[in-house]
Each structure stands twice: as structure tokens, then as C-alpha cells.
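In: Just to be clear, the model below is a prediction. Sequence and coordinates:
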Amino acid sequence: MKILQINVVYKKGSTGKIVYDIHNVLKDKGIESIVCYGRGQKPNGPDEYKTSSELLAKLNNIKSRITGLEFNGSFFATIKLIRILKKEKPDIIHLHCINGFFVNIYWLIAYLKKSGIKTILTMHAEFMYTGGCGHAFECEKWKTGCGNCPQFKEMPSYLFDRTNRAWRKMKLAFDGFNENLIVTSVSPWLEERARQSVILGNKKHCTILNGIDTVNVFHPCDFSNIKRDLKLTDEKIICHITANFSNEIKGGKYIRELSERLKDKNIKIIVVGNTDKNLKLPDNIIDVGRINDQNELAAYYSMADLTVITSKRETFSMVCAESLSCGTPVVGFKAGAPEQISLREYSEFVEYGDLDALERTVHEWIELKSTVVNVIVEKAQGYYSKEKMCESYLTLYKELVNKSE
């Protein structure tokens, strides 16, 4: 059995790490594994292919801003990718996030459909059934064909609303691609949405949760050095993880407002991962910036009494899985997937934007960690482990291969 995975990045970002984990588990089991990716570092081995140059990807990005079709470019990179597929002749192709201007998605899907290659499409975002946007939020136009998009300027085109054409092109690519395709979603919430779509609704679906390294990384660990460096003593700690605090979708403004409500309390809010260096934050918020060491990230989770999620939409929530695996409860706004994939006994989610409810929930949970940490870790370590994720995909691979024999 030979498996070939395709993703926009490799070894970095949430999806890149997932691809890396699956790749290594397959090799450890003696299964031939190939990875193709479009963006980032150069490949290190014969089983890794980078299929697009950064220059070509940037040019395709610019082109999409003019044409309004994000997935329609990447002519030369797509030719290269298809040549690799023909050369390697995998039994199964596993698609992850294939946005990022490194491949013509319509062309690739049409090729896989015509060639009869067994294919798994893992949904990490919504764009494969919306035809364009990664988060549809409350909009339901993707159920009927898009067009007159209320947020098209936040998508590829600055000038033209091409959302209906993009939707139709995606539908055409997937039409008839049934028997050899399985659509997996990273949360029950995302699977339910995919099943409602015209583009993917009639395919075979299942859910496989994302997995993390709960053995070597995300588990309770020593944080004394961090606490000393930040000059923390007996304060209660709230952890908020975000790559962009100012991004409205990630809800940084609610953390600001929450901090104002907590300013007279012996509580510090630690913001981890933010890349916006021009932020001016209240005194009870400590912005530690971007962290590249995952073990250090686990130490921040371990130090916190509570993790707060304020995103408007999440299709999974690595933050939720990582925090709980380190023994720290999670509270936040309902955002789609987090309230479904969390350990419900050790997390609570309130209606989006309801700061009164969020503040009340923070006060209720921030004192509880010490009494439940061991139970949280025991349950989370198995539930979110990358081993469980990889075994689920391996079962699916074998099912597909056996079906063709």
C-alpha cells in the first residue's frame, strides 16, 4: 500500500504537523508514504516533494485578486504535481488543505476523478464545499450557489464578485466523484455542514478528530522558569492563544474587554502567539509574542488556570485539545466545533459575544483546575492523541484498498 498526502505546508502549522505525523506513522509501520506540499521549506528526502516555487505562488495570489478565482491558477505547479502522481502511482491520495495558491484545485479534483485513484479529502476548513470562503459564518448561500457575496472583498478579488462562478466550478469538479472518494471532517460540526452542501452532500462522510503529541509535548510540565521570568507570584492565570490578536475573527477585542472587567482581580491574562508587535494592551494582559517551541507552549498551558477562546468560528480547535491535554479547563464563546470536540465536563461555551456570560464562566472555572487536573489529563491524552488520529486514518486507508481488491 502506498499513500500520497497533499497539503499546502509540511511540518509547520496545524495541518502541516498532522501530515508529518501521519507520514511518520505510516513509515514506522512499513507502509510506503509520500508527501507533496506547495509552500515553505525545501524537501529533505526522496519521499517529499515541494511542487510550487514561492514566486509562482505569489504570482497566483496576485492573479486571483484580479480574477476573483482563488483556485484557478497554478498552471505549472499543477502540471508538476500531476506528473508526480503519475510517477508514484499511489494506491490512495489523501488531500488536506489544498488552498494557498500552489495548485489548481478544479484541475486536480477532475484528474483524480477521471483517473479512478482512491481519494480521501480531509476537511480542515469550509472552502471545499463553499467554493471559496474558509468560514461562511451565518451566510448560507453556499447551500444554493453563492453570488452577491457579502464578504467577497475579504476573499481573492478586490474588484469582482466571482463567488457564483467559483462555486459552480467546484461543483463541476466534484460531480460524479463518488465511489472513489471519502470526505473526512475534523469535527462533527464540520461534517454536518459538508453533508448539507450541494457540492459534497452526496459523498461518503466520516469524522476523524485532529491529533496532537500528547506523549512528548502536550502534557502537564514544569513552568517555574516562565513564571519567574514574567514576575508572576500568586496571580490566577488566563491563557489566550492567537496568531493575530487584532483579527476580529479571533476575538482579541473581547479579551481586552474581559481584562477591563477583571482589572481589580488578582488575575493576569497571558496572550501567546500574537504577531502584532504594535499592540498596546492593559496592564493585566501580558503579550509574550510568537512561540515556536511547542514544549514552551505546553508550559504556558500548564501554568494557566484557565484557557479562554473567543473566536467567532473554528472548524476544530487545536487550542482546546492542547489546553485540555495539559490539564487546563477551557471556556469561551460557541464557535462551531470547539463546543463539540471539547471534553464537556471540563469546558463551557457561551453564546458568541456575550461578555456577561463569559465573565461569569471565567469566575466559575478559574478556581477549579487543581481539583480536576489529573482527571482532565487522563481523558484528554487518549482522546486527542495523534496515535488515535493516525490509527483512524490507517483503518480508512485499508478499507479503501480492500474495497478495490
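Out: Looks like it came in fine.
In: CA only for contacts and neighbour counts going forward, please
Out: Noted.
In: Just the strands from the stretch 51-200 of the chain, written as ranges.
Out: 92-95, 118-123, 181-185 (DSSP state E, counting those that start in this stretch).
In: any chance of these in TSV, with distance to Thr214 and mean neighbour count too?
Out: TSV is the format used below for the strands of the stretch 51-200 of the chain (distance: least, Cα to Cα, whole Å; neighbours: other Cα atoms under 10 Å):
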stretch	distance to Thr214	mean neighbour count
strand 92-95	24	22
strand 118-123	22	22
strand 181-185	21	24
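In: Looking at these, which is nearest to Glu32?
Out: strand 92-95 (10.8 Å; Cα to Cα).
In: quick one, which residue of the chain lies the farthest from its center?
Out: Distance from the C-alpha centroid of the chain, by Cα atoms, centre = their mean, peaks at Asp264 (35.6 Å).
In: re earlier: now tabulate the strands of the stretch 51-200 of the chain in JSON lines and tack on distance to Phe245.
Out: Below are the strands of the stretch 51-200 of the chain laid out as JSON lines (distance: least, Cα to Cα, whole Å):
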{"stretch": "strand 92-95", "distance to Phe245": "30"}
{"stretch": "strand 118-123", "distance to Phe245": "25"}
{"stretch": "strand 181-185", "distance to Phe245": "27"}
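In: doesn't Ile34 make contact with Lys27?
Out: No: using Cα atoms under 8 Å, Lys27 makes no contact with Ile34, being 9.5 Å away.
In: Compare those two and say which one has the larger neighbour count.
Out: Ile34 (22 against 12; other Cα atoms under 10 Å).
In: Tell me which helix or strand the more buried one sits in.
Out: Using DSSP states H and E, the element containing Ile34 is strand 32-37.
In: for His205, same thing?
Out: Per DSSP H and E: His205 is located in strand 204-207.
In: Pull the residues that contact the helix or strand following that strand.
Out: Using DSSP H and E, the helix or strand that directly follows strand 204-207 along the chain is helix 224-229. Helix 224-229 is contacted by residues 233, 299-300, 303 when judged by Cα atoms under 8 Å, 6 or more residues apart in numbering.
In: And the next helix or strand past helix 224-229?
Out: Criterion used, DSSP H and E; the element after helix 224-229 is strand 236-241.
In: List the buried residues for that next one?
Out: Buried residues in strand 236-241, counted by 16 or more other Cα atoms under 10 Å: 236-241.
In: which other helices and strands contact the helix or strand following that strand?
Out: Where DSSP H and E defines the elements, the next helix or strand beyond strand 236-241 is helix 252-261. Under the contact criterion of 3 or more Cα pairs under 8 Å, 6 or more residues apart in numbering; DSSP states H and E, helix 252-261 touches helix 355-365.
In: try this one side by side with the last:
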Amino acid sequence: MLVLQINSVCGYGSTGSIAVDLASVLNKEGHSCHIAYGQSSTTYSPSYKIGGRMENHLHNLCSRLFGNQGYYTHNGTLRLLGYIRKIAPDVIHLHNLHGNYLHIGLLFELLSELEVPVVWTLHDCWAFTGKCTHYTTVGCTKWKTGCHQCPLYRAYPPSLFFDRSQQLYEDKKRWFTSLPKMTIVAVSDWLSKEVSMSFLNKYPQEQIYNWIDNTIYYPHPSNRWLHAVIPTDKFVVLSVSGAWTAGSSRYEDAVQLAGMLPDDMQLVLVGNRTAGTHFPPGVIHIPYVNSGEQLAQLYSMADVFVHFSTEDTFGKVIAESMACGTPVVVYNSTACPELLAPGCGYVVQPRRVEDLFLSIQKIRESGKSQFTIPCIENVRSRFGYHTNTHQYLDLYQQVAML
């Protein structure tokens, strides 16, 4: 069986790592897997780069100027279609199609013609909205009937001047409901329920959690490089984000929490810091960490992990932290609380930073060791690498036989 995966990135970030994990499992089981991707670079082979650097930059520019993301990279997409016809996959697995690297209409025209079984894993909500990847914070439900007057048209994927949400919604609905054979995979129960209220509910749906590699994410012993950065005599509160941006709710809540922590507690924030973003004195900032092993060391040395997000379809950093035996505190929003099990930490109402602090204090009083075993067992039983990746293999074989 030959599977082709299509994603914005390959081997980088959350979805890129997922794609390579699935490819590795397929190869070990005697199958073949190609990955077509749009941004950055990869060491995985066989892979196919969609579009050139200049073409993708132009896509990004036109998307921002005119608001039509997914209508460019025309030549790159035509070459991709030729590649698909050449390798003749038995199953095509879609991941993130947003990211300024595909002409989505052309892709779905071909998928409709070929009638190759399609599996589409939704890692966010973009596939069934006119524009946004998330809508919970602004409380928008227009996607259930038809997007227009988008309150997030300037948010990712950004449009500087025009709100094209109505056109985008109508085009996406037409494209994405045109396939004769497609199965939707939601990465959480929360997302599954959202999909069931969208135009994608015409397709069969599976719910498969993302997974954590326990050969990487497990309680690591104390590490010398961390000792040079983080005090060993303090109670460490850790949070990891792809980016910290001034004005965002994550940043604001982190700053507020930093002001509440006593001198014997240390807040450590990991992730890129965008231009103009500054942290209060006393906060330790570590730039984005792509190494799983280094992340695992950070999770392991922390006494508690705090997740400031109010919008997550899975929240992999939450599960990674628990796999390393570190309890978590999350907001009661989207899929975040779904990942916890009894004894793994606390759930508080969104943006209630005072309650975050109280939960941190409870963990400190109980001691991290009281949470370690429940955290590890929760991850191994629900987010196991072998079990969850093989659910996809079973799904591939099932749809290939239809």
C-alpha cells in the first residue's frame, strides 16, 4: 500500500512530526509513504516540495493583500497533481492545507477526478470555517450556517484589507464536499463534536488522538545545561508555546501570573518571542525548542506545567508534560481539559489567572510526586505511540478496500 500525505510542513512542528511518525510506521509495516509539503525543508525521503520559495512568498503576499488564501501557488499545485498521478497512491492523507503553499481548488478537482480514498486529519477548525483556525475566544458560530463579516479576518491566516470569509466559506464548502470517498479524523472529542455541526458532517468520521513517543517523553534525570539556565532551588512553573506575542491572551496571562509568583517560584516560558514582546524581570525565556529530548528535559525538571491556551484541538504540550511525570494546569476550554485524567492536575475557568495560581499552590503543597504516576499512566493508556499510529494504519487499509 502506498500512502501520500500532504501537509504544510514535514518533520517540523507538531503536524510535521505526526506526518513523519506515520510514514515511519508505514515503512516498518512493509508499506510505502510519500510526503508532499509546502514550507521549510525536510530530511525525510521520499518527500516532494510543493511550489518554489518565490511562488510561496507571492502566495503569502497576495493572501495578505487580497484576503484569498489558498488561491495561489498555481504552477506548484499543477506540478503536484502530476506527481500524484505519477506515484498513483492507494490512499491520500491530508493534514493542514492552509499555509500559503497550495491552490486548494485545483487539488480538490483532481481528488474528485481520481476517486482515490482520502483521509483528512483536522488539526484545527480551518477546514469548515470561512477563514479562521479557531473561533472559540470570540464566540463566533457563523461557520454552522455560513461565514460572513468575520471578526477574525485580520488574524491567521491574515488579511490586511479585505474580509473574504463569505467567498472562502462557499468555495471551501463546494470543494470539500465534492469528494466521493473521504473520511474525516478529529484529534479530540471536542473537535469531533464541532465537525458534526459543520458541512463536513456528510462524511464518515473517526476520532484518533495524537500520540506521545514514550522513548523521548519520559521523566528525565536532572540535566547540566538546564542548571546553567534555571535555578535549582526554586519551584519551577513552565509553559511552552510556539510564539509569545505582546497583546495575545497567552502573553497577558503569563505576565499576570509572573506578577503573582513569590520569590521562591520561577516562571519559565519556552517559545519564540515576536518583535516588540518583552517579559517582566525575573521571567526566564528560552527560545523555541525543536528537539524532543531537550523539551522532555524541560518538562521533567519543571514542578508544574501551565497551559495558557483557550483554543486547542489537542494540546500536545499538555500530554508531553504529563508523559514526563509533570502535573498540568489548563483552562476549561476546547479540548484542553479532555486530556487530563484524575490525579493529573487541575482545570480552571479561562483567563482566571488567580485560579491558576491557586492550583499551582495546591500542587506545590501536595508535591509533584503525588501526580507523577497518574500523569504517566494517563498518557500511556490514551496517547500511546504504537496504539494510536496503528489506528491510522487500520483506517488506511479499511478505506483502501472500499
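Out: Everything's here; your move. Just so you know, these numbers come straight off a predicted model, no measurement behind them.
In: Out of the buried residues of strand 236-241 of structure 1, the closest to Ile66 of structure 1 would be?
Out: Of all the buried residues of strand 236-241 of structure 1, Ile241 has the smallest distance to Ile66 of structure 1: 33.9 Å, by Cα to Cα.
In: roughly how far apart are the residue nearest to the closest one when sequence neighbours are not counted and Trp365 of structure 1?
Out: The spatial neighbour of Ile241 of structure 1 that comes closest, neighbours along the chain excluded (Cα to Cα, 6 or more residues apart in numbering), is Val272 at 4.8 Å. Remark: distance between Val272 of structure 1 and Trp365 of structure 1 (Cα to Cα, to the nearest Å) = 20 Å.
In: and these two? which has more neighbours close in?
Out: Ranked by neighbour count (other Cα under 10 Å), Val272 of structure 1 and Trp365 place Val272 first, with 22 against 18.
In: Map the more buried one onto structure 2.
Out: Alignment note (TM-score structural alignment): Val272 of structure 1 maps to Val270 of structure 2.
In: relative to helix 249-260, how tilted is the stretch of helix or strand its match belongs to?
Out: Using DSSP H and E, Val270 of structure 2 maps to strand 265-273. Angle, strand 265-273 of structure 2 to helix 249-260, by axes from the mean of the first three to the mean of the last three Cα atoms, to 10 degrees: 160 degrees.
In: what does strand 265-273 of structure 2 rub up against?
Out: So strand 265-273 of structure 2 is in contact with 231, 234-245, 258, 261, 282-289, going by Cα under 8 Å, 6+ apart.
In: Is Gly332 of structure 1 part of a helix or strand, or is it coil?
Out: strand (DSSP: H, G, I helix; E, B strand; the rest coil).
In: circling back to that earlier point, by neighbours, which of the contacts of helix 224-229 of structure 1 wins?
Out: Of the contacts of helix 224-229 of structure 1, with other Cα under 10 Å as the count, Tyr300 tops at 28 neighbours.
In: Tell me which residues touch Ser185 of structure 1, please.
Out: 122-124, 191, 205-209.
In: Which of those residues sits closest to Pro329 of structure 1?
Out: For the contacts of Ser185 of structure 1, the nearest to Pro329 of structure 1 is Leu209 (18.9 Å; Cα to Cα).
In: Which residue lies closest in space to Lys113 of structure 1, excluding its sequence neighbours?
Out: Lys113 of structure 1 sits nearest to Phe177 (Cα to Cα, 6+ apart), 5.4 Å away.
In: Ser115 is in contact with the one you found, correct?
Out: No: checked against Cα under 8 Å, the pair Phe177 of structure 1 and Ser115 is beyond contact range at 10.6 Å.
In: So between these two, which is more surrounded?
Out: Ranked by neighbour count (other Cα under 10 Å), Phe177 of structure 1 and Ser115 place Phe177 first, with 20 against 10.
In: how near is the more buried one to Thr207 of structure 1?
Out: Phe177 of structure 1 is 19 Å from Thr207 of structure 1, by Cα to Cα.
In: what do you get for Asn247 of structure 1?
Out: Counting by Cα to Cα, the gap from Asn247 of structure 1 to Thr207 of structure 1 is 28 Å.
In: And those two? Which one has more around it.
Out: Between Asn247 of structure 1 and Thr207, Thr207 has the larger neighbour count (other Cα under 10 Å), namely 18 against 13.
In: my guess is the more buried one contacts Glu192, does it?
Out: No: with contact defined as Cα under 8 Å, Thr207 of structure 1 does not count as touching Glu192 (9.6 Å).
In: what number of residues lie near the corresponding residue of structure 2 for Ser157 of structure 1?
Out: In structure 2, the residue matched to Ser157 of structure 1 (TM-score structural alignment) is Ser159. Using other Cα under 10 Å, Ser159 of structure 2 is surrounded by 23 other residues.
In: can you tell me which residues contact Ser159 of structure 2?
Out: 63-67, 153.
In: Just the ones of the residues you listed in helices?
Out: Among the contacts of Ser159 of structure 2, the subset assigned to helices under DSSP state H consists of 63-66.
In: out of those residues, which is most surrounded?
Out: Ser63 (21 neighbours).
In: ok, that residue - contacts?
Out: Contact analysis of Ser63 of structure 2 by Cα under 8 Å, 6+ apart lists 69-70, 100, 158-159.
In: Let's have those in JSON lines, adding distance to Pro342 of structure 2.
Out: Listed next are those as JSON lines, based on distance: Cα to Cα, whole Å:
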{"residue": "Gln69", "distance to Pro342 of structure 2": "42"}
{"residue": "Gly70", "distance to Pro342 of structure 2": "42"}
{"residue": "Asn100", "distance to Pro342 of structure 2": "41"}
{"residue": "Pro158", "distance to Pro342 of structure 2": "39"}
{"residue": "Ser159", "distance to Pro342 of structure 2": "42"}
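In: wait, which of those residues is closest to Gly76 of structure 2?
Out: Asn100 (11.3 Å).
In: any idea how far that closest one lies from Val9 of structure 2?
Out: Distance from Asn100 of structure 2 to Val9 of structure 2, by Cα to Cα: 11 Å.
In: Overlap in contacts, those two.
Out: What both Asn100 of structure 2 and Val9 touch, as defined by Cα under 8 Å, 6+ apart, is the set Gly38.
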